[in-house]
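Engineer: Got a predicted structure here, sequence first:
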Amino acid sequence: MSSQNPASSPWDRWASLGQAERDAAYNNNAAVADSPALIEARNAASAIWRNAHPQGLDVAYGHGERTAFDLYPAADPSAPCLVFIHGGYWQKNSRENFAAYAEGLARSGWSVAMPSHTLAPEASLTQIAAEIREALDWLASSGPANGISGPLVLSGWSAGAQLAALHLDHPAVTAGLAISGVYELAPLRDTFLNQALRLTDDEIATLSPLRRPVCLKPMAIAYGCDELPALVHDSLRLHQLREQASAPGALIALPGADHFTVLDQFRTLDGVLVRAAKEVLALARKGKAAA
């Protein structure tokens, strides 16, 4: 898969697009016809999982109303931990709606930690990024007291993938798994999304993973083959940049998966994303052993 060229993106012809086309280029809910039913099913499954695992819920890592974790520690505190950052274009959703995606790795003996963050427009993207770094700081210092002391694999979906890629360089993070992300922020300023985000030139320059120096820690990049072209383009481009820098990590294209069904691969023991998390951790351990 490393030989793939980045797919064409609406960004390539952005200046010629009207407002409706620009908005549609990043509107995942409109692009997936049954998205309301998929979201309802996700939320219902997550409520069941969360209610069945109540011991580590709503653990504060900061002072904000939403700066908290749901923790699902493994029986072995030294087990690896997936840190999963939810999506929602930085302006909707929360950790509670994604609890079901802890299932596959939890059944594999991993811990899972799911943070929320303050949402735009209450928080800027700069503040949101700072909160995720604070969450990782907290997990590094307070995780052992909460049953989590193993290596951290940082993951995220959609907007959460941007935050995961951004924080791959955190000292507590061993490896990463970015799923269906937006890694170039500039086009968003010309869409409906910017009403809440109010992106600045500095945020676009410093918070777009495609504009930042490549972190050489292992990171897999996954996307559904039925995703919007702009998201596929960003995934391919980020993998290409990392490959050019000799940064390890697979590019994972999931046939038949759209922006919402792609995460189903976290729900079973043999799910593609479950395997990807294990494989990227193995890469990190192999690299550490060789160093």
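Structural biologist: Received the coordinates, thanks.
Engineer: from here on, contacts and neighbour counts on C-alpha atoms
Structural biologist: OK.
Engineer: now stretch 89-108: how far from the chain's centre is it?
Structural biologist: Its chain's average C-alpha position is 10 Å from that of stretch 89-108, according to CA atoms, centre = their mean, to the nearest Å.
Engineer: Buried residues in it, which are they?
Structural biologist: For stretch 89-108, the buried set under the neighbour-count rule, 16 or more other CA atoms under 10 Å, comprises 89-91, 94-106.
Engineer: do stretch 21-41 as well
Structural biologist: 22-28, 31-32, 35, 39.
Engineer: Next step: these restricted to helices.
Structural biologist: The helices in this structure, assigned by DSSP state H, contain 22-24, 28, 31, 35, 39 from the buried residues of stretch 21-41.
Engineer: from those, which is closest to Ala186?
Structural biologist: The nearest member of these to Ala186, counting by CA to CA, is Arg22 at 12.0 Å.
Engineer: Hmm, the closest one is touching Asn194, no?
Structural biologist: No: checked against CA atoms under 8 Å, the pair Arg22 and Asn194 is beyond contact range at 11.7 Å.
Engineer: circling back: put together CSV for the ones in helices among the buried residues of stretch 21-41, with distance to Leu154 on each row.
Structural biologist: Below are these laid out as CSV (distance: CA to CA, whole Å):
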residue, distance to Leu154
Arg22, 30
Asp23, 29
Ala24, 29
Asn28, 23
Ala31, 27
Ser35, 26
Ile39, 23
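Engineer: okay, pairing it with this:
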Amino acid sequence: MDLSDAYANGPYIAQAEDYPPRWNTAAAAFRAEMAAEDRLKAGLTYGDGPREALDLILPEGAPQGLVVFVHGGYWMAFGRETWSHLAAGAVARGWAVALPSYDLCPRVRISDITRQIAAAVTRAAGEVDGPIRLAGHSAGGHLVARMLAPAMLPEEVAARIAHVMPISPLSDLRPLMQTGMNERLQLDADEAWAESPVAMAPPQVPVTVWVGAAERPVFLEQARWLGEAWSCPVVVDDEKHHFDVIDGLAEPDAAITAHLLG
């Protein structure tokens, strides 16, 4: 069975093509504002590759802790510069926010990206004291969930994780083997299962799965599967689809921001 259409988001979202330019414009404006206030540490490296870098955005005053936001794009698209504005909500509430880039498939495998994000979280943790909250969207939701695997993070970093929010996550990667994307993802049965959060033991850290009510059915299923596997709450955000479910992170008073930081 070919599941390519089931996992396609753009064809089922009105004016989908407008979203990336809108994200880029908002991100650039916020980055410029933070840079002008000397609150942007851009391009902090966590590895040797050109994409192994993160941006750290600081609040006014001492940070209450650290949020790490990991972007999506099916592990094949985007970088940290497209999402800077999503730090605005947490920054306004006194948190520092790190946004990493990572290498993309097919140059690397998903398991390689998982290890890169672990390195990025560790690097960011060295910059900011206090509790750490992880959020990620779509493929990024998969990646932040994977940070809760045993020994994925150094013990001193793992001990600081206070909340993880996979947003519209991919929690079982096996169905992706039946999509056209797998020509680039190159998943085989062993890696697909090893990289699936649903295959992990339920973590001890609080987890909230967040998903839009208007998402494609497979994303609602993926969210439910993770909630069931980890016995954690699944919040279904009214009327939100896969592209706008993250918008609230840019607002300090949005429900998604309050839940992430609460």
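Structural biologist: Received, thanks. Computed from a predicted model, the values in this text were never measured in an experiment.
Engineer: tm score of chain vs chain?
Structural biologist: Structural agreement between the overlaid chains, expressed as a TM-score with TM-score structural alignment, normalised by the length of the second structure, amounts to 0.91; 250 aligned residues with a CA RMSD of 1.4 Å.
Engineer: Go through the ones in helices among the buried residues of stretch 21-41 of the first structure and say which is closest to Pro218 of the first structure.
Structural biologist: Ranking these by separation from Pro218 of the first structure, with CA to CA as the measure, puts Asn28 on top at 27.7 Å.
Engineer: Distance check, the closest one against His239 of the first structure.
Structural biologist: Asn28 of the first structure sits 22 Å away from His239 of the first structure, taking CA to CA, to the nearest Å as the criterion.
Engineer: swap in Gly287 of the first structure?
Structural biologist: Computed with CA to CA, the distance linking Gly287 of the first structure and His239 of the first structure is 19 Å.
Engineer: How about Ala277 of the first structure?
Structural biologist: In this structure, Ala277 of the first structure lies at 16 Å from His239 of the first structure, with CA to CA as the measure.
Engineer: go on, Pro115 of the first structure?
Structural biologist: Using CA to CA, one gets 25 Å for the distance from Pro115 of the first structure to His239 of the first structure.
Engineer: nearest to Ala253 of the first structure, of the ones in helices among the buried residues of stretch 21-41 of the first structure?
Structural biologist: Using CA to CA, the shortest approach to Ala253 of the first structure within these belongs to Asn28, at 17.4 Å.
Engineer: residue closest to the middle of the second structure?
Structural biologist: Relative to the mean C-alpha position of the second structure, the nearest C-alpha, by CA atoms, centre = their mean, is the one of Gly136, at 1.6 Å.
Engineer: Quick one: map that one onto the first structure.
Structural biologist: Structural correspondence for Gly136 of the second structure with respect to the first structure (TM-score structural alignment): Gly156.
Engineer: Quickly find the element holding its match.
Structural biologist: Assessed by DSSP states H and E, Gly156 of the first structure sits inside strand 152-157.
Engineer: Tell me the helix or strand right after that strand.
Structural biologist: If you walk from strand 152-157 of the first structure toward the C-terminus, the next helix or strand you reach (DSSP H and E) is helix 159-166.
Engineer: With the second structure overlaid, report how far that next one is off on average.
Structural biologist: Following the fit onto the second structure, the mean deviation recorded for helix 159-166 of the first structure is 0.4 Å by mean CA distance after the TM-score superposition for the first structure.
Engineer: so what corresponds to Ala92 of the second structure in the first structure?
Structural biologist: In the first structure, the residue equivalent to Ala92 of the second structure is Arg107, according to TM-score structural alignment.
Engineer: Ignore what I typed, I meant Glu60 of the second structure.
Structural biologist: Aligned by TM-score structural alignment, Glu60 of the second structure pairs with Ala75 of the first structure.
Engineer: What are the contacting residues of stretch 198-208 of the second structure?
Structural biologist: With CA atoms under 8 Å, 6 or more residues apart in numbering as the contact definition, stretch 198-208 of the second structure has outside contacts at 148-149, 161-166, 171-172, 193, 225-226, 229-235.
Engineer: Kindly recompute the last result at 6 Å.
Structural biologist: With CA atoms under 6 Å, 6 or more residues apart in numbering as the contact definition, stretch 198-208 of the second structure has outside contacts at 163-165, 171-172, 226, 229-230, 233.
Engineer: what two of those are the furthest from one another?
Structural biologist: Using CA to CA for every pair in the contacts of stretch 198-208 of the second structure, the one that comes out farthest apart is His163 and Asp172, at 20.8 Å.
Engineer: can you give me the helices for the stretch 1-150 of the first structure?
Structural biologist: Listed in chain order, the helices of the stretch 1-150 of the first structure (DSSP state H, counting those that start in this stretch) span 19-24, 28-31, 35-52, 103-107, 125-142.
Engineer: In the second structure, point out the residues matching the shortest one.
Structural biologist: Just to be clear, that refers to helix 28-31 of the first structure. Counting by TM-score structural alignment, helix 28-31 of the first structure lines up with residues 9-12 of the second structure.
Engineer: ok, and for stretch 210-220 of the second structure, which residues are buried?
Structural biologist: Buried residues in stretch 210-220 of the second structure, counting neighbours by 16+ other CA under 10 Å, are found at 210-216, 218-220.
Engineer: Oh, that last question was meant for stretch 47-64 of the first structure, not what I typed.
Structural biologist: Within stretch 47-64 of the first structure, the residues that count as buried by 16+ other CA under 10 Å are 47, 49-50, 57-58, 60-62.
Engineer: got it, and stretch 256-266 of the first structure?
Structural biologist: 257-266.
Engineer: from those, which single one is nearest Ser141 of the first structure?
Structural biologist: Compare each of those with Ser141 of the first structure using CA to CA and the shortest gap goes to Phe266, at 26.8 Å.
Engineer: Which position in the second structure pairs with that closest one?
Structural biologist: In the second structure, the residue paired with Phe266 of the first structure according to TM-score structural alignment is Leu249.
Engineer: and which of the buried residues of stretch 47-64 of the first structure is nearest Pro151 of the first structure?
Structural biologist: Using CA to CA, the shortest approach to Pro151 of the first structure within the buried residues of stretch 47-64 of the first structure belongs to Tyr61, at 18.6 Å.
Engineer: which residues sit in contact with that closest one?
Structural biologist: Tyr61 of the first structure makes contact with 67-68, 135, 138 under the criterion CA under 6 Å, 6+ apart.
Engineer: which non-adjacent residue is nearest it?
Structural biologist: By the measure of CA to CA, 6 or more residues apart in numbering, the closest residue to Tyr61 of the first structure outside its immediate chain neighbours is Ala68, 5.3 Å from it.
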